[in-house]
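Student: Based on what follows, work out the 3D shape:
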Amino acid sequence: MSDKKKPKNSKTENENVVDILEGSPLENAEDLKQEGTGTEPAWSEEMESSDDAPDGSKAESIEPENTQTEIPEEESVELVTTTKYKELSEKKKKEKKEKKKKEKKPLDRAAKKKRRRIILCSLLGVVIVFFAVSKVFGSSGPQTFVMTTGAITGEIEQTISTSGTVTTETTKSYFSDVDVKIGDVAVAAGDAVKAGDVLISYDAEDLATKTTLAQLKIQSNQGNYNNSVQSNGQKWGDLNEANVNISVLDQQIADTEAYITNLENKIEQKKSDLAYEGALLQISLLDWQDHPDSDEYMNLQKLVQLNSYEQQNNAEVKGWEDELAVYNKMLSDYKEYRSEMKSQKSSAEAGRMTSGARQELEADNQTKGIEASDSLESLQAAANGVVAEFDGVVTEVNAVEGGTVATGSQLLKLESTQDVMVRVTVTKYDLDKIAVGQNAKVTIGSQEYEGKVTKINKMAEQNNSGASVVGTEIKITNPDSEVILGVEAKVIISTAQEKDVVLIPVTAVNVDMEGEFVYVVQENILVKKRITTGISSDTMVQVTEGLSEGEQVVTDVTANLMEGMAVATMSQ
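Tutor: I've put the predicted structure just below:
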């Protein structure tokens, strides 16, 4: 290493680097040019005398004239001519003028050593940034950065997220079956009950009295009916005879009418055949009318005359017509006798009891019997009180202790907590995805339950925004005691699932007039690929055609991207 001093106004190559970086954001670069003694910069002396390298390790002595940071002149100029560096240069020049006004204090050895390390680290950072920028921009112009990710093979689930109100599938309104005083009301609105719990009890004394009266009424009604039947039973004989004869006559009349119809058909058919034969003979006669003297013409004339006679005097037809007259007389006799039997039947019924009176008696007896029996059964059942038929919540209570209720009065309302569901709505965009039988997750508060789509309404409705939506019911298949009716529940419906399929982020899929496509980066070149998609989740989408696992797709597509352009990638 040379100890020779350089001329006062000459600069080392290191100083040239500092001059290039003048105005850069490296702190104290201007001051370093002014420091040192003699004709050699202070930071060069320190480099000669120090045993430490910039990174703190031991190093050999460094000759300033041989220490260079290889920054090409063109690239240095490109860096310092940016707008940002110009602004910083102006700022540093102002700071330089202010510092010159102040008295400079000489730096001690430790400060110089620290300053030297700062400048060397800064130079190294600038060089790294410069080469990174050079790699991106290169000689062919600036490239575009794009975010990419690889297509993967995996599992995807398509869902619909919505919310609705928890409600019951089973509601039971309890009405009073008896006209009895209320004894005890054991529940209030909002109470949870179990199947078999007694909800309301009737007054025992009043119930016993009403039960006895109901039993006596049944006995009285039956006795009155029996007396009426016995007093009008003497005409049953005539009535039975008439019924038997009418039945026989109905059969005889039917048989006779059928035979008469057959005779009429045969007579009609025979006459039709003779007429047809005569028509054929007339046609043949016309064919021979130009030969009136021929034997053929003469024979045809005779046959025509014979046919005409047969049509008027056919023996077979005459016999059938005579037989028809006999059966018509027989049919008339049967009908007349049947009319007599009908009259006998009516007379017998009238003598026993008029039709209206008999119907009234029957109806009245049945009505009274049913009413009395139902009343007695209801009174007997009321002894057990009003009992819950299922687990649920009492949502309404109308009965009052000590009050008398009329039959048919509503006592309370119970809604099941075993058969519960969530009523939700879906838009037209999700209607094609949802189907009865699909599984769902239902979240009520902090509890999660299994669900299943059980009903999709066939008529749309309007929501608060005026949009058309379709009501859907999600049955909770594993309810417990924590379910509260009327609260809001979050629902996630699983509409489709696929396994071992190619997946990419939803943000990578684009659409144009020809359909769906993605941009794929191949050797830093943007390639446009047409794809066919399947189901999708919130973040991923299935690709059924056009893409393979591992291909790098662009996820931050912007309008300035074009197929064939050079890009630099950053993995997501």
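
Student: Only C-alpha atoms from now on, for both contacts and neighbour counts.
Tutor: Will do.

Student: Pretty sure T404 sits against D184.
Tutor: No - the pair T404 / D184 is not scored as a contact, 11.7 Å apart, by C-alpha atoms under 8 Å.

Student: do you know how far the residue positioned nearest the centre of the chain is from T425?
Tutor: In the chain, the C-alpha nearest the mean C-alpha coordinate belongs to I434, at 2.6 Å (C-alpha atoms, centre = their mean). Distance check for I434 against T425: by C-alpha to C-alpha, to the nearest Å, it reads 11 Å.

Student: How about Q301?
Tutor: In this view, Q301 and T425 are 94 Å apart by C-alpha to C-alpha.

Student: So for those two, which residue has more residues nearby?
Tutor: More crowded of Q301 and T425, by other C-alpha atoms under 10 Å: T425, with 23 against 15.

Student: mind checking the SS state of the more buried one?
Tutor: strand (DSSP: H, G, I helix; E, B strand; the rest coil).

Student: Proceed likewise with the subsequent sequence, for comparison:
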Amino acid sequence: MKKGKKIVIGIVAAAVVAGGVYLVTGGTGGEAQLPQVSVTKAETGDVEEIVDATGTVVSDEQKTFYSPVNAQVKKVSFADGDSVSEGTKLVEFELKDLERDNQKAELNVKSGEYDYKNSINKSNQADQKQKDAKSKVATLEQQVKDKQNYLASLKSQLSAVQSQAAADAQAAAQAQAAQAAAEAQAKADAQAQAEAESQRAYADALNTYQTKTLPAYQKELGELNTAYIKAQGVYNQADTAYQMAFAQWQADPSDENAQALDDAEAARSQAEIDSQQAKEAYENKKADQPQMPEYADFASTGQEDFVTDGTEGSGQNLTDQVGDPSAAVSTSVDTSGIENAIEQASSDLADLQSDLATQKSIAEADSTSLTKEEKEKLRLTNNLTELDAKSAKELVAEGKKGIKADFNGVISKTAVQQGATVTQGMELFTLQSTDKVSVDINVSKYDYAKVKEGQTADITIGDKKYTGKVTKISHLATTNEKGSTLISATVSIDKPDEDIFLGVDAKVKIYAEKAENVVTLPAGVVNIGKDGSFCYVLKDGVITRQDITTGISSEDAVEVTDGIKAGDEVIEDLGSLEEGMTAQAAPADSSDGTADAEETANE
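Tutor: Here you go, the predicted model:
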């Protein structure tokens, strides 16, 4: 438009010049003169491109605030569009519910710690019990073996004593028979026969007790003890499962976990009943141990006491006890001592075998102690409870702090009201910074190549001016409603103040590329054709077209990089003249007159 304006003025000036030429030639009636044209010289100077644009003032920084807690809003200290300062408390919360949740969480932590310690202690006790049982097995096995050998020795000693007693009685009877009458001999023989029958009956009863009754009892006692150990193990596992279910229910009291806790408690109760019943059956059987038969129940007369130490199975010589043959007839050998020793040894052996079976069952049973994974799960459950408590404590702290402005700015998108109940993560409002402000502009396709990040700019907002800098250029073009291609850019404002309002229009003047100490021409003398830029010069008095290469340009001047050098004269305006016509440069005074003529023509 400026070039076009200059062309119009040039035409008027040319007409005036032509009129002046006519006046010269016509008025004097002398020889015709060449037409004159105004010229200007190419100069060395600076050229700076300036890109003008308009845009909207926006905030470079904005933050949307969300509720950090589930609580009721006690106070809201702003409205949409309010300007607030950094540190201003904007929202306050009611703390009653948050503090109650914190107390509940702390109690859950303590309960979880007790449950965890209890489960670990029980697990350690079960583990130690199994280790102790394994260490006792070898000792008990050796004790059982020694007791079996001792019992066998006692039985052998008893048999020897009984056989010797029978032999001595028979010898005594025979000696007495030699001195006694036939009737006495018959009576002695009958008595010896009865004694032998008693010995055989006792031996049979003792054999039945040792080979059938006692082993059957010991086997049944061992089975009942094994059943009791297994029942106790089942109870320990059920108790551990109940503790874990209880800890899980405390961490998450859902219906599913509550049902799992009820099932675990029912299983533990049943296992405890089964364990108690198995224990009673074992104790009853242990108290009902069969008694070893006594010889006195089978002999018709008593004998002298047989002395034994209970360990070596030795006794007095039968002859020493009986004395002379006549004493043997009227008395019998007393084997109650050895018999008592056998009974005691059998009872001790049964106890040892029972203890051995018990310890083997404990040592070989599935461990009721917690596995590494179960301990880790309990620890994690306890940690989760602690984290919940920590979270509850932190929420109380967050609620006490409320929400403060992180920077100076303007409130927008308000979604919270005083007295309303908000949930954690709920959007409350947005704060747009007024400390970091910029202008969003659109640059036309003719100018976007000139705009670069880092270029300075002047910004006008209302009647106030600011300085700024291009900070961002989009590489994605858009099209406006007229179909023109635009490139968006951002110009930051250096020192925004309280007079800036977000969302208003702003004018931006970007100082683009600058060339210093280059050849320049006035913008009005440079023409643009389909083959490039050109201007007109007088070459040997002839108007000649001169192709030139241009660089950057401003409103008033154009950089020339080729075709024209400093000092060259360029025709300002052809007026009605054309290329190839002869002409001469108008003198400086004439140029001033031409300018006056231009102004007169414009008027």
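
Student: Give me the TM-score for this pair.
Tutor: In this superposition the chains share a TM-score of 0.52, using TM-score structural alignment, normalised by the length of structure 1; 335 aligned residues with a C-alpha RMSD of 3.6 Å.

Student: So what does the residue nearest to the centre of structure 1 match up with in structure 2?
Tutor: In structure 2, the residue matched to I434 of structure 1 (TM-score structural alignment) is V451.

Student: Next up, the contacts around that match.
Tutor: 51, 510, 512 (C-alpha atoms under 8 Å, 6 or more residues apart in numbering).

Student: Tell me the most packed of these, by neighbour count.
Tutor: I510 (24 neighbours).

Student: tell me the SS of the aligned residue in structure 1 for that residue?
Tutor: Mapped onto structure 1 by TM-score structural alignment, I510 of structure 2 lines up with I493. What three-state DSSP gives for I493 of structure 1 is strand.

Student: which residue packs closest to whatever residue of structure 1 lines up with D499 of structure 2, ignoring adjacent ones?
Tutor: Alignment note: D499 of structure 2 maps to E482 in structure 1; criterion TM-score structural alignment. Closest residue in space to E482 of structure 1, ignoring its immediate chain neighbours: Q447 at 8.0 Å, by C-alpha to C-alpha, 6 or more residues apart in numbering.

Student: quick one: that neighbour from K441 of structure 1, how far?
Tutor: Taken as C-alpha to C-alpha, the span from Q447 of structure 1 to K441 of structure 1 is 10 Å.

Student: One more: L379 of structure 1?
Tutor: 47 Å.

Student: of these two, who's got more company?
Tutor: It is L379, of L379 of structure 1 and K441, that has more neighbours when counted by other C-alpha under 10 Å, with 24 against 18.

Student: element containing the more buried one?
Tutor: Counting by DSSP states H and E, the element that carries L379 of structure 1 is helix 355-382.

Student: ok, the counterpart of E155 of structure 1 in structure 2 - contacts?
Tutor: Residue pairing (TM-score structural alignment): E155 of structure 1 is matched to D46 of structure 2. Counting by C-alpha under 8 Å, 6+ apart, D46 of structure 2 touches 514-518, 520.

Student: List just the nearest of these to D388 of structure 2.
Tutor: When the contacts of D46 of structure 2 are compared for distance to D388 of structure 2 (C-alpha to C-alpha), K514 wins out at 63.6 Å.

Student: quick check, that closest one in a strand?
Tutor: Yes - counting by three-state DSSP, K514 of structure 2 is part of a strand.

Student: Can you get me a residue count around it?
Tutor: Count around K514 of structure 2 with other C-alpha under 10 Å applied: 14.

Student: residues in contact with it?
Tutor: K514 of structure 2 is in contact with 46-49, 552, counting by C-alpha under 8 Å, 6+ apart.

Student: go with 6 Å
Tutor: Neighbouring residues of K514 of structure 2 by C-alpha atoms under 6 Å, 6 or more residues apart in numbering: 47-48.

Student: With L123 of structure 1 instead?
Tutor: Counted by C-alpha under 6 Å, 6+ apart, L123 of structure 1 has zero contacts.

Student: Then E473 of structure 1?
Tutor: 422-423, 454-455 are the contacts of E473 of structure 1 under C-alpha under 6 Å, 6+ apart.

Student: what do you get for A397 of structure 2?
Tutor: Residues counted as contacts of A397 of structure 2 (C-alpha under 6 Å, 6+ apart): none.

Student: which residue in structure 1 lines up with it?
Tutor: Using TM-score structural alignment, A397 of structure 2 lines up with Q380 in structure 1.

Student: where does its match sit relative to V178 of structure 1, distance-wise?
Tutor: From Q380 of structure 1 to V178 of structure 1 the distance is 10 Å (C-alpha to C-alpha).

Student: on that earlier part again, which one of the contacts of E473 of structure 1 has the most neighbours?
Tutor: V422 (28 neighbours).
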